[in-house]
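A.B. asks: output the structure for:
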Amino acid sequence: MEKHPLNIRTACGQQHALIWQFPQNTSGRRLLLLHGAGIAGELTWTYVANYLEGWSEILVPDFAGMGKSSFTDCPQPTVADYARQVTELLDALDWQHMDIAGYSFGGTVTETLIRESGRFELCYLLEPALLSGNDEAGLIAKAQTYIKLADWLSREPESNEPFLAFLDAVSPYRRSNAAADRVAISRLRGNVAGMVQALNAVNNSLLTNTRYFAEWTAPMPGMSMVGELSMPAMHERQARLELESEQWFTQMIKGADHSLVFTHPKQVARLMNERLQLAIGSANNAG
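C.D. replies: This is a model prediction of the structure:
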């Protein structure tokens, strides 16, 4: 495996990403990995990427404000702005066909990308924010929680309390572990302003698209992953998504909560590998 940093300027601003290349894999298949709010791409996906198989290249960008990417002039970005950022990067690299995975906030951006572009073939959603509630009321309540958290983080970025409240909001049933919480807070604190912008973008998206997200079905083959310790509404929504979508599967990761990409990277990668092989097998049989 080879890892190469990428720094380019596109119309929206400065873009930083990493490209993992696997010279031994000659399939030519590509994968785009999108991170969640507050923690940059490399830190989010490195351990998962180490166990992925079946892809020749993997692209891991930083969303603007989180990591080393930044918007030129976009003080209040929306989900559409983050999707535009990614699209500009893909166009600059001439990536026309690929699979995509979105974690948490990145799942919301993923939905926008697959809705607006036909370049994606297989989709993975991991603890996706847009599917965090099983009905419109649940999504509105989640948005209201994020609005309060964004405001609190803006006012008290040096305090641990708003970060703990954020962890409680996304993983209320996680196992009590003060050391793990400290690690999570230290990661999030590195990009507070970008985290606040991402939370506000999610708030806006949930409130604007409440009914659409509550009824959303997957338009392409893929898989959801949810931690065993995640909220019941998240489990219920993923189960309904699988039932109502074609060629879509939901997998629960035992012992995991919302932080599954950090705590269970081998299991995440294994499930992604298995879903890819199933998709390849289905395509071969259809051919």
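A.B. asks: hey, let's count contacts and neighbours off CA atoms from now on
C.D. replies: Fine.
A.B. asks: contacting residues for residue 83?
C.D. replies: Taking Cα atoms under 8 Å, 6 or more residues apart in numbering as the contact definition, residue 83 lies against 109, 110, 112, 113.
A.B. asks: show the buried residues in those.
C.D. replies: Burial by neighbour count, judged by 16 or more other Cα atoms under 10 Å, picks out 109, 110, 113 from those.
A.B. asks: second input sequence below; structure requested for side-by-side comparison:
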Amino acid sequence: MLYTRDTGSGQPVLLLHAFPLNSRMWEPQMDALAARARLLAPDLPGFGLSPPPPAAPSLDDYARQVVDVLDALAVDQVVVVGLSMGGYLAFRLVGELGRRLVGLVLANTRATPDAESGALARHRLAAEVEARGVEVAASEFLPKLLGATTQRGQPALVDRVRAIIRENTPAGVAAALRAMAARPDSTSLLAGIRCPVLCVAGEEDTLTPPEVARAMAERIPGGRAMVVSGAGHLTNLEAPQAFNDALAGFLSERTRHDEGRGGDPLP
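C.D. replies: From the prediction side, this is the model:
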């Protein structure tokens, strides 16, 4: 089973990490929100403390492993928070979880698949990581993950993100790159989501700009979008207070959500 950080009590909230990080990226949320929610943060295969995948996995394989974690922990209804790659995985969980999905936060992510050029670049990087190690991924992604404000003003965070990336295995990083390259288009799922949804973007995110979050929110019934000032692709780390406030507010709103509309993400 995937290694999973489990802290707090209350509404279960599943935190799905970005690429090429691991569950440690969620520490600001786990520290701040444990008094109001049960926070579950798995390491995907080959990331953090989870063993590498035995074969080439797909995002659907990751989703089934995440559901296995929820089942093993006796979690029924859950709010899913996915950031970047975690968002791609969250889309696969919409079908896997069905009525168990009672809230969804899509942060710094997109529903569309890679263009052919992007998929080819992921495959090339996967081969480089296997040959030369995860530092290749750190050097490739760090300038893209963090916004200009963070890179200028938070050097300790830049070092922290690099350190988290280095904790992951080459096999896990390469497998995730190939899984993301092969991911399907999830755009058609958006109109059928029936639980509360918040789409989060960083003002300085060049990988998934704010207009991507706004476009997703417009396709989701009742979907909302918010933009975090001064943050890039890792909004939860670059602006933890703003992210935590948004997540806490979302959880409070979800508890007041009309039960007749909530809990079923499928038509």
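A.B. asks: so which of the buried ones among the contacts of residue 83 of the first structure are in helices?
C.D. replies: The helices, defined by DSSP state H, take in 109, 110, 113 from those.
A.B. asks: which one of the residues you listed is nearest residue 100 of the first structure?
C.D. replies: Distance to residue 100 of the first structure, by Cα to Cα, is smallest for residue 110 among these, at 7.3 Å.
A.B. asks: how near is the aligned partner of the closest one in the second structure to residue 209 of the second structure?
C.D. replies: Taking TM-score structural alignment, the alignment pairs residue 110 of the first structure with residue 90 from the second structure. From residue 90 of the second structure across to residue 209 of the second structure, the span is 19 Å (Cα to Cα, to the nearest Å).
A.B. asks: how close does the helix or strand containing residue 131 of the second structure sit to the first structure?
C.D. replies: Here residue 131 of the second structure, judged by DSSP states H and E, is contained in helix 116-132. Between helix 116-132 of the second structure and the corresponding residues of the first structure, superposition yields a mean separation of 2.6 Å, by mean Cα distance after the TM-score superposition for the first structure.
A.B. asks: next, count neighbours for residue 93 of the first structure.
C.D. replies: Here the neighbour count serves as a burial measure; for residue 93 of the first structure (other Cα atoms under 10 Å) it reads 10.
A.B. asks: show me what it lines up with in the second structure.
C.D. replies: Counting by TM-score structural alignment, the partner of residue 93 of the first structure is residue 73.
A.B. asks: closest one of the contacts of residue 83 of the first structure to residue 167 of the first structure?
C.D. replies: Proximity of the contacts of residue 83 of the first structure to residue 167 of the first structure was ranked by Cα to Cα; the top entry is residue 109 with 20.7 Å.
A.B. asks: I'd say that closest one and residue 80 touch.
C.D. replies: Yes. With contact taken as Cα atoms under 8 Å, residue 109 of the first structure and residue 80 are classed as touching, separated by 7.5 Å.
A.B. asks: any idea what residue 123 of the first structure aligns with in the second structure?
C.D. replies: Matched across to the second structure, residue 123 of the first structure falls on residue 104, judged by TM-score structural alignment.
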